[in-house]
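Visitor: No letters, just coordinates:
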């Protein structure tokens, strides 16, 4: 196995595209294809499934990817030890909640791109049940999470900022007229919640359970935008990060219930694995995140 073959393999796996990998690496597409084929021939396995224009890692490819990343990272570390780059370069793979992608991260990445266009960013939308495994498997370099404080010993929490959550309804909903709202007030109404396993869905369900209550009806929706539209049309109650509904609140399409139940102690957190190699590109992203992200909460 040659380093360039492993580097090409990692790049194709990250971008899920032979064409984009060729552009990033400065190769022709036939060269990328040839390197992958030589690697497959040497190992005696298929690394990618190729169906029409779509590719995906095989089981053997997923196993190799873990080691290939480590080899590529060590080689980059060795190069950076003896040669300083005036402008950081490289690839950083981010995993983030959908709600953070659409509210917090987009402006951060825009600023990052303008200042450091030499760093390639790969942004993957992940569910709250996925980020730990993705970090452990080195499939993402850093995760932007929305959860209670993460205390797992395998992970470093680089940044943690309180993120307000809210229960919301359309203005004519019966609960909108109550001066105070408690868990027992909302269990008889339809709750429109994110998919099972979502961190803030777990939060509200835990509150009900602790109070000895169970909602009469739940509608599960994966799309935040769909959740908001259903609530605006009067179908039920939604529970989301307040930043995700700022526009609807300002337009009077939704109102926040005056919740008097147990508090929602959630934080937006930036985390990475404790053994993660801190490449110049990743370190630059983390430094800029610590500088810029808190400004959004002022």
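Guide: Looks like it arrived, so ask away. None of these values were measured; they are calculated from a predicted model.
Visitor: C-alpha from now on. contacts and neighbour counts both.
Guide: Will do.
Visitor: wouldn't residue 182 be in contact with residue 260 here?
Guide: Yes. The criterion here is CA atoms under 8 Å, and residue 182 meets it with residue 260 at 5.4 Å.
Visitor: Residue 93: what's its closest spatial neighbour, skipping adjacent residues?
Guide: residue 122 (4.6 Å; CA to CA, 6 or more residues apart in numbering).
Visitor: tell me which residues of the helix or strand hosting that neighbour are tucked away?
Guide: Using DSSP states H and E, residue 122 sits in strand 119-125. Under the neighbour-count criterion of 16 or more other CA atoms under 10 Å, strand 119-125 has 119, 121, 123, 125 buried.
Visitor: any idea which helix or strand comes after the helix or strand harbouring residue 204?
Guide: Residue 204 belongs to helix 199-210 when assigned by DSSP H and E. Later in the chain than helix 199-210, the nearest helix or strand by DSSP H and E is strand 217-220.
Visitor: where does the helix or strand just after that following strand sit relative to the chain's centre, distance-wise?
Guide: Using DSSP H and E, the next helix or strand after strand 217-220 towards the C-terminus is helix 224-232. Helix 224-232 has its average C-alpha position 21 Å from the chain's average C-alpha position, going by CA atoms, centre = their mean, to the nearest Å.
Visitor: then this one, side by side with the first:
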């Protein structure tokens, strides 16, 4: 975002809490749930489990600097809870492959596992009273000259996202 504000980048796409800056034009702002997910073969697949019990599971999480991981840790801290993942990996696709092989549970944006859920390979784990959203956002600086190519990209990005 700093690089965009300094005109070193044209457009920034990020997943985070809803953010606003008067220097930005928001070309996209779409919410998505972040969910606990596991293999359809995992005993937790059809269970309802408390948040306290969930964080004791063999969790495979993204690195600490991932925005949705940070949001989870902040929420847990507000409840005086702490998380100790079984494994931390920076590659979401690798985490999904481990989940497909029934290697644990993870906490991921729903869009990253939607196809696997639709295909029945992965299932969300129900945690009563717990929901978390993250926002997919595309922004550019309000003073940025928008080229035809940039305009086409922004239109394509907006059309490819399901809204609502």
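Guide: Arrived safely, thanks for sending. This is a predicted model, so every value here is computed, not measured.
Visitor: How alike are these chains, TM-score-wise?
Guide: TM-score of the superposed chains, computed with TM-score structural alignment, normalised by the length of the second structure, equals 0.84; 164 aligned residues with a CA RMSD of 2.2 Å.
Visitor: Of residue 182 and residue 260 of the first structure, give the one with the bigger neighbour count.
Guide: residue 182 (14 against 11; other CA atoms under 10 Å).
Visitor: Which position in the second structure pairs with the more buried one?
Guide: Alignment note: residue 182 of the first structure maps to residue 50 in the second structure; criterion TM-score structural alignment.
Visitor: Give me the residue at the spatial middle of the first structure.
Guide: residue 96 (1.0 Å; CA atoms, centre = their mean).
Visitor: so what corresponds to that residue in the second structure?
Guide: Counting by TM-score structural alignment, residue 96 of the first structure has no partner.
Visitor: who are the neighbours in contact with the nearest residue to residue 96 of the first structure once chain neighbours are set aside?
Guide: Leaving aside its chain neighbours, residue 96 of the first structure sits nearest to residue 144 (4.7 Å; criterion: CA to CA, 6+ apart). By CA atoms under 8 Å, 6 or more residues apart in numbering, the residues touching residue 144 of the first structure are 94-97, 100, 268-271.
Visitor: can you tell me which strand in the second structure is longest?
Guide: The longest strand of the second structure (DSSP state E) is strand 24-39.
Visitor: what's next to it, contact-wise?
Guide: By CA under 8 Å, 6+ apart, strand 24-39 of the second structure touches 44-45, 68, 99-111, 121-126, 131-142, 154, 157-158, 161, 163-164.
Visitor: Show the buried residues in those.
Guide: Using 16+ other CA under 10 Å, the buried members of the contacts of strand 24-39 of the second structure are 44-45, 68, 99-110, 121-126, 133-141, 154, 158.
Visitor: Keep only those of those residues that are in helices.
Guide: 68, 99-100, 110, 154, 158 (DSSP state H).
Visitor: what's the matching range in the second structure for stretch 69-86 of the first structure?
Guide: Taking TM-score structural alignment, stretch 69-86 of the first structure hits no residues over in the second structure.
Visitor: starting at the chain centroid, how far to that stretch?
Guide: 26 Å.
Visitor: Ok, stretch 138-152 of the first structure next?
Guide: Counting by CA atoms, centre = their mean, stretch 138-152 of the first structure comes out at 8 Å from the chain centroid.
Visitor: now the end-to-end length of that stretch.
Guide: 16 Å (CA to CA, to the nearest Å).
Visitor: Show me what counts as buried in that stretch.
Guide: For stretch 138-152 of the first structure, by 16+ other CA under 10 Å, it's 138-150.
Visitor: Kindly report the same for stretch 62-74 of the second structure.
Guide: Using 16+ other CA under 10 Å as the test for burial, stretch 62-74 of the second structure gives 62-63, 67-69, 71-73.
Visitor: got JSON lines for those residues, with distance to residue 148 of the second structure too?
Guide: Listed next are the buried residues of stretch 62-74 of the second structure as JSON lines, based on distance: CA to CA, whole Å:
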{"residue": "62", "distance to residue 148 of the second structure": "36"}
{"residue": "63", "distance to residue 148 of the second structure": "37"}
{"residue": "67", "distance to residue 148 of the second structure": "31"}
{"residue": "68", "distance to residue 148 of the second structure": "33"}
{"residue": "69", "distance to residue 148 of the second structure": "36"}
{"residue": "71", "distance to residue 148 of the second structure": "36"}
{"residue": "72", "distance to residue 148 of the second structure": "39"}
{"residue": "73", "distance to residue 148 of the second structure": "41"}
